[in-house]
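Novice: requesting a structural model of the entry that follows:
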Amino acid sequence: MSDVLSVRGLNVTVRDTPLVSDVDLTVGPGERVGLIGESGSGKSLTALSILGLLPEDVLASGSVQLAGVDHDLIGADERRMSRVRGLQISMVFQEPMTALNPTMRIGDQLAEAMLIHHTRSGRGAARAAAAELLERVQLPADTLRAYPHQLSGGQRQRVVLAIALANDPALLICDEPTTALDVTVQALVLDLIVQGVVARSSALLFITHDLAVVATVCERVLVMYGGRVVESGPVGEVFTRPRHRYTEGLLAASDLETADRRLTTIPGNVPPAGQFPSGCVFRTRCAHATEICATQPPWTDGFACHHPAGAVDAPAAQDRPGDAHA
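Specialist: Model prediction:
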């Protein structure tokens, strides 16, 4: 069965400065895929490229194919993309207030999402469907008459999710949808996202920096750093046997099971856009970097690292060249 989403050789630049480089990813029918990495790694830019929502001065190249769409999404004009967004592919953003119209009642916004794509015959049918959608995301019927500012953050995010699922899209993209929510509301929203895509047999691309969320929601994960995908594979394998040194560092930094152990950190910061080092983009922060890391490591068995974790010949920190962190 063909993939719902296929991204090949995606590059994103602004004024010739590379922001995302040579990204490949696929999402199969009904598959839930996580995309993780630190802020500035290129996760959200990848999502915006897929949806054709990049600012005018930011350019994307490569190929983005969506099942059921007979044209490449990269380079498609707004008329074509408006037929795709909200119908075959939908997105839940981090901040729901930016996705909701503050001057419209919730019921009207839900109905509009269906009427604009003619998936309901008439406003009455759309309003009835809107009420059913609210019930599915565990919001009371009187929410239809509310304005966004009258709802809590968690309620607004559930409304945005209901809008995103209104037309049974083939692919749902979630970009840090629970970051601003407290733990209990976060768990509810995550559960509703999974229930929503499973009920509709939709595919899911879930973007986050939270490894625990990926472990809860996703089946497969891609790790991004410095605008590149550095590792991918089933969640269980990547999280228990990481191969790329950046993935290893992320997992170590999130492991707090031992109360008396000091928090592990990754030294330094993600380099600014346009200042990524040559070769392995992580080498300036990696304790195992050697001179060969100045060349781009090949993609092998789901990762790209010259000195992968678990390799018997991986150099220790004291063996790295003196300019590895220059």
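
Novice: all contacts plus neighbour counts: C-alpha atoms, from now on.
Specialist: OK.

Novice: tell me where the protein has helices.
Specialist: 43-51, 78-84, 106-115, 123-136, 153-165, 183-200, 211-217, 235-240, 245-253 (DSSP state H).

Novice: so which elements touch the third one?
Specialist: With contacts taken as 3 or more CA pairs under 8 Å, 6 or more residues apart in numbering; DSSP states H and E, helix 106-115 sits against helix 123-136, helix 153-165.

Novice: over to the longest one?
Specialist: In this structure, helix 183-200 packs against helix 153-165, with contacts taken as 3+ CA pairs under 8 Å, 6+ apart.

Novice: list of residues touching the helix it packs on?
Specialist: 86, 90-92, 95-97, 99-100, 106, 109-110, 113, 133-134, 136-137, 139, 148, 172, 177, 180-181, 185-186, 189, 193, 196 (CA atoms under 8 Å, 6 or more residues apart in numbering).

Novice: pull out the buried members of those.
Specialist: Buried members of the contacts of helix 153-165, scored by 16 or more other CA atoms under 10 Å, are 86, 90-92, 95-96, 99-100, 106, 109-110, 113, 133-134, 137, 139, 148, 172, 177, 181, 185-186, 189, 193, 196.

Novice: what residue is smack in the middle of the protein?
Specialist: Closest to where the C-alpha atoms of the chain average out (CA atoms, centre = their mean) is I207, at 2.1 Å.

Novice: for that residue, what are its contacts?
Specialist: Neighbouring residues of I207 by CA under 8 Å, 6+ apart: 34-36, 43-44, 173-176.

Novice: can I get those in JSON lines including distance to L161 and neighbour count?
Specialist: Shown next, in JSON lines, are those (distance: CA to CA, whole Å; neighbours: other CA atoms under 10 Å):
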{"residue": "G34", "distance to L161": "17", "neighbour count": "29"}
{"residue": "L35", "distance to L161": "19", "neighbour count": "28"}
{"residue": "I36", "distance to L161": "20", "neighbour count": "25"}
{"residue": "K43", "distance to L161": "20", "neighbour count": "28"}
{"residue": "S44", "distance to L161": "18", "neighbour count": "19"}
{"residue": "I173", "distance to L161": "10", "neighbour count": "24"}
{"residue": "C174", "distance to L161": "9", "neighbour count": "24"}
{"residue": "D175", "distance to L161": "12", "neighbour count": "22"}
{"residue": "E176", "distance to L161": "13", "neighbour count": "20"}
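
Novice: tell me which of those is nearest to G249?
Specialist: I36 (13.0 Å; CA to CA).

Novice: correct me, but that closest one touches L211?
Specialist: Yes: I36 lies in contact with L211 (CA atoms under 8 Å); the separation is 7.4 Å.

Novice: for the nearest residue to P234 once chain neighbours are set aside, give me its contacts.
Specialist: Excluding the flanking residues, the one nearest P234 by CA to CA, 6 or more residues apart in numbering is R220, at 4.2 Å. Under the criterion of CA under 8 Å, 6+ apart, the neighbours of R220 are 32-34, 232-235.

Novice: another one to check against the first:
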Amino acid sequence: MQPDISVKHLSKVYDDGFEALKDINLDIIRGEIFALLGPNGAGKTTLISIICGIVNLSSGEVKAAGYDIVKDYRKARETIGLVPQELNTDSFETVWNAVSFSRGLFGKPPKPAHIEKVLKDLSLWDKRNNRIMSLSGGMKRRVMIAKALSHEPQILFLDEPTAGVDVELRRDMWEMVRKLRENGVTIILTTHYIEEAEEMADRIGVIRNGEIILVEDKAQLMTKLGKKELRLQLQQKLEQIPGELTLEPLELSGDGYELIYTFDSQQEQAGVARLLRTLGDLGIEYRDLQTRESSLEEIFVGLVHE
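Specialist: Predicted coordinates for the structure are as follows:
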């Protein structure tokens, strides 16, 4: 299957010599939700801006929906919708006119039924005749998404789309993203709310210092790099970990009433069974046990600072 976004050996060097992107290679599959994660200044927005035709590349090749963004820039741009970080809106215009005008910018004929559907999906229909300047920050963010969807793009970029949005609006937006994916739209998002990427994304890409350091299926990433933790609350206090258990990845809490066993998915069955069997042999009783898994946020922080 031809990827919707194909990036090959992409680099970006600014006039002052700063190398923002270094030999980026990335394919994004049609119909997937791809989360691009990275710390501030890592190159996320630069990469998105180049694909969307806002910033010129220094070298390499980028295709959107099969169109070269330099040689076929008009056709490539028509396939892309972009929701930028900044709230750039037509303050004195009504919601309906602003969204309809965005559709016209791409040479698309009027299609009121589509504009109506987009506004209803984003809970903007009741605000369609309101001037944008009268809306809250969260509603303005929805208008930005509506404008990006006005020309029925095949690819949608969401650059920090829920920044400054309350919990209810955020939930509504992600429901809309799911519906778009079901309709075959390819979605690329950057977010600082990593729990959103954990919930929504099919694949995760991590960028650091202008380089892609990892691209992985989300489930496989959390299996390979995630850690699990078993906490055993003990009946009696331990002064130290018994010698029979010193080879296990065990920690003893400060009060001596809890053993903490850290393991990965490959160690899970054998390691936990061995630990519990050894505790039984030693006569160490526990009154409760709890398990937890690493979150995507913990994995991300570990990757970035590794």
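
Novice: can you give me the TM-score here?
Specialist: For this chain pair, the superposition-based TM-score is 0.70 by TM-score structural alignment, normalised by the length of structure 2; 237 aligned residues with a CA RMSD of 2.6 Å.

Novice: still on that earlier bit, and the residue nearest to P234 of structure 1, what's its match in structure 2?
Specialist: Aligned against structure 2 by TM-score structural alignment, R220 of structure 1 finds its counterpart in R203.

Novice: do T240 of structure 1 as well
Specialist: Under TM-score structural alignment, T240 of structure 1 pairs with T223 in structure 2.

Novice: if we can go back for a sec, can you say which of the helices and strands packed on helix 106-115 of structure 1 is nearest to S201 of structure 1?
Specialist: Judging these by CA to CA, what sits closest to S201 of structure 1 is helix 153-165, at 11.2 Å.

Novice: whereabouts in structure 2 does the closest one align?
Specialist: Using TM-score structural alignment, helix 153-165 of structure 1 pairs with 137-149 in structure 2.

Novice: what's the mean distance for that stretch versus structure 1?
Specialist: Stretch 137-149 of structure 2: mean distance to aligned residues in structure 1 after superposition is 1.6 Å, counting by mean CA distance after the TM-score superposition for structure 1.

Novice: in that stretch, what counts as buried?
Specialist: Buried residues in stretch 137-149 of structure 2 (16+ other CA under 10 Å): 137-149.

Novice: repeat that for stretch 291-304 of structure 2.
Specialist: Buried-residue list, stretch 291-304 of structure 2, by 16+ other CA under 10 Å: 293, 296, 299-300, 303.

Novice: which residue in structure 2 aligns with A60 of structure 1?
Specialist: Checking TM-score structural alignment: A60 of structure 1 goes with S58.

Novice: which non-adjacent residue is nearest that match?
Specialist: Using CA to CA, 6+ apart and skipping residues adjacent in sequence, the residue nearest S58 of structure 2 is K12, 4.7 Å away.

Novice: ok, now which ones touch that neighbour?
Specialist: Counting by CA under 8 Å, 6+ apart, K12 of structure 2 touches 19-22, 56-59.

Novice: selecting buried members of these in PyMOL, what would you type?
Specialist: Entered in PyMOL, the line below selects the buried ones among these, by 16+ other CA under 10 Å:
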select buried, resi 20+21+22+56+57
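
Novice: which members of the contacts of K12 of structure 2 are the farthest-apart pair?
Specialist: K22 and N56 (14.3 Å).

Novice: one step back: quick one: closest of the helices and strands packed on helix 106-115 of structure 1 to D3 of structure 1.
Specialist: Going by CA to CA, the one of these nearest D3 of structure 1 is helix 153-165, 19.6 Å.

Novice: pretty sure V221 of structure 1 contacts S232?
Specialist: Yes: applying CA under 8 Å, one finds V221 of structure 1 in contact with S232, separated by 5.6 Å.

Novice: between these two, which contacts overlap?
Specialist: Here V221 of structure 1 and S232 have V238 as joint contacts, going by CA under 8 Å, 6+ apart.

Novice: and the closest residue to D202 of structure 2 other than its chain neighbours, how many residues sit next to it?
Specialist: Once flanking residues are discounted, D202 of structure 2 sits nearest to I33: 5.4 Å by CA to CA, 6+ apart. Residues lying near I33 of structure 2 (other CA atoms under 10 Å) number 24.

Novice: likewise G122 of structure 1?
Specialist: G122 of structure 1: 12 neighbours (other CA under 10 Å).

Novice: same check, this time on V198 of structure 1
Specialist: The local packing of V198 of structure 1 (other CA under 10 Å) involves 15 other residues.

Novice: you'd agree it is up against P29?
Specialist: No: the criterion here is CA under 8 Å, and V198 of structure 1 misses it with P29 at 10.6 Å.

Novice: find the nearest non-adjacent residue to L144 of structure 1, please.
Specialist: Using CA to CA, 6+ apart, the nearest residue to L144 of structure 1 is G107, at 4.0 Å.

Novice: contacts only, for the one you found.
Specialist: 127, 130-131, 143-146.

Novice: quick revisit: can you tell me how far the aligned partner of the residue nearest to the centre of structure 1 in structure 2 is from F34 of structure 2?
Specialist: I207 of structure 1 maps onto T190 in structure 2, with residues paired by TM-score structural alignment. Distance, T190 of structure 2 to F34 of structure 2, by CA to CA, to the nearest Å: 9 Å.

Novice: just to revisit the earlier point, export the buried residues of stretch 137-149 of structure 2 to JSON lines and tack on distance to I5 of structure 2?
Specialist: Output for those, formatted as JSON lines (distance: CA to CA, whole Å):
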{"residue": "G137", "distance to I5 of structure 2": "31"}
{"residue": "G138", "distance to I5 of structure 2": "29"}
{"residue": "M139", "distance to I5 of structure 2": "29"}
{"residue": "K140", "distance to I5 of structure 2": "28"}
{"residue": "R141", "distance to I5 of structure 2": "25"}
{"residue": "R142", "distance to I5 of structure 2": "25"}
{"residue": "V143", "distance to I5 of structure 2": "25"}
{"residue": "M144", "distance to I5 of structure 2": "22"}
{"residue": "I145", "distance to I5 of structure 2": "20"}
{"residue": "A146", "distance to I5 of structure 2": "22"}
{"residue": "K147", "distance to I5 of structure 2": "21"}
{"residue": "A148", "distance to I5 of structure 2": "17"}
{"residue": "L149", "distance to I5 of structure 2": "18"}
